[in-house]
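Asks: Here's a sequence, model it:
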Amino acid sequence: MIHHISIAVDNPVKVAQVMAEIWKGAYFPFPPHPGSYIACADDTNGTAIEFYPAKTELVPGEVAVQFARGSSASQFTPFHAAISVPISQEQIKEIGKREGWKVLFCDRGPFDVIEFWVENKLMLELLPPAMAQKYLDFAQIDKFKQFFELEVPVAA
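Replies: Next up, the predicted model:
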């Protein structure tokens, strides 16, 4: 289970506010890195996303991770996350429209997602309750192998 992730965005406080709204959770400044914010879901899993200012890099330190500022950042990234949310598809659409962010319903074959494009450049696949259950029903090793017609042995 993934408990939290971190993402660099243009407007950390705004993105944290929106994510907290979607989760029906809360957001706070993230003191380890000034200018960053963390959005927390109202769940028992510690689900959260840390939003750092664009161009923030995590680099290895002597004792722990260090924050650095890179010289450039691509507008797009291959990173994405599928996230269960407690609100409806319609509510997600309304929030996206208000923010001017692209929102798309997508049929992924064995499950559906809502592509929620944070700042129109970072994709989060949002899963309202019914979509989340369909995803969980599919997301099993044997079903992945069958769907993608894989014969790869599973590592123990």
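
Asks: From here on, just use CA atoms for contacts and neighbour counts.
Replies: Fine.

Asks: Show me the strands in this structure, by range?
Replies: 4-9, 26-29, 37-40, 48-53, 56-59, 66-69, 81-84, 103-107, 112-118, 122-127 (DSSP state E).

Asks: can you tell which of these is closest to Lys134?
Replies: strand 112-118 (7.7 Å; Cα to Cα).

Asks: Next, the angle from the closest one to strand 122-127.
Replies: 150 degrees (axes from the mean of the first three to the mean of the last three Cα atoms, to 10 degrees).

Asks: One more, please, to line up against the first structure:
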Amino acid sequence: MGVVLVMYPPEVVGAIYQRGKRVKGRSWVAASCGPDATMERLGMALLHLSISARAPERVAAFLASVLGGRQLPFPPFPDSWIAFAEQDDGTAIEVYPLTHRLVDGGETIACEVGEADEGDTFVHAAIGSPMSRDAILSLADAEGWLARICNRGPFDCVEVWLEGRLLIEVLDPEMRRDYRANMTMDNWQKMFGI
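Replies: Take a look at the predicted model:
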């Protein structure tokens, strides 16, 4: 029996409470959906992700291709794009220029434009693709980006380095099956002896 936590913005929930008391300064609230709620019933866990790139439209086009969907402009912020997944259920990756920063705009997020940040990052994402591993490798090769098949222990992935700076682990259908079967809390604890 599991409990799923769902994050709600305060405008949806109203005042934010923790154990019946309002928590000041929080921008979210976690609410339990109950013991019978599962991610299978509720849908995906990661809804969308945002990254930055030198060429946002190009990177969004690549990501849309591996997701089996399409890229579209992202009008809330200038020169930004969004890559939607094939299933068109809201799964998406927003791609901003390296000059853009998301900041607290007081009542909601805001975009500040400054100097480009071209440095390496520890941020990475694993995404599922309907494409075969060979097709993913070919698509990355056509962009001139490093791509290779790697074993992460509990799963294999196609490691793609977008623009040579940002890691995206792309999993074809077979790799996703292994990921779902092997990337569990129990298996993680066994693998690392914790």
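
Asks: Tell me which of the strands of the first structure is the most buried.
Replies: strand 37-40 (a mean of 26; mean count of other Cα atoms under 10 Å).

Asks: ok, and the closest non-adjacent residue to the residue nearest the centre of the second structure?
Replies: Geometric centre of the second structure, nearest residue: Leu49, 3.7 Å, by Cα atoms, centre = their mean. Computed as Cα to Cα, 6 or more residues apart in numbering, the closest residue to Leu49 of the second structure that is not its neighbour in sequence is Ile93, at 4.9 Å.

Asks: now swap in His48 of the second structure and tell me
Replies: Closest residue to His48 of the second structure apart from its sequence neighbours, by Cα to Cα, 6+ apart: Ala92 at 4.8 Å.

Asks: The first structure: which residue goes with the one you found?
Replies: Aligned counterpart of Ala92 of the second structure in the first structure: Ala48 (TM-score structural alignment).

Asks: ok, that match touching Tyr37?
Replies: No: assessed by Cα atoms under 8 Å, Ala48 of the first structure is found out of contact with Tyr37, at 10.4 Å.

Asks: My guess is the residue nearest to Leu49 of the second structure contacts Ser52. True?
Replies: No: counting by Cα under 8 Å, Ile93 of the second structure does not reach Ser52; the two are 10.2 Å apart.

Asks: still on that earlier bit, now for the residue nearest to the centre of the second structure: which residues touch it?
Replies: Ala92, Ile93, Glu94 (Cα atoms under 8 Å, 6 or more residues apart in numbering).

Asks: same question, Glu86 of the second structure
Replies: Leu67, Gly68, Gly69, Arg70.

Asks: Which residue is the nearest non-sequential neighbour of it?
Replies: Gly69 (4.0 Å).

Asks: go on, Ile83 of the first structure?
Replies: Leu126 (5.1 Å).

Asks: still on that earlier bit, and which of the contacts of Glu86 of the second structure is nearest Arg101 of the second structure?
Replies: Arg70 (24.1 Å).

Asks: Contacts only, for the closest one.
Replies: Ala61, Ala64, Ala83, Phe84, Ala85, Glu86.

Asks: The aligned residue in the first structure for Gly69 of the second structure: how many residues sit nearby?
Replies: Aligning on TM-score structural alignment places Gly69 of the second structure opposite Gly25 in the first structure. Around Gly25 of the first structure sit 18 other residues, with neighbours defined as other Cα atoms under 10 Å.

Asks: Surely Gly25 of the first structure is in contact with Ala41?
Replies: Yes: shown here, Gly25 of the first structure and Ala41 form a contact pair, counting by Cα under 8 Å, at 4.5 Å.
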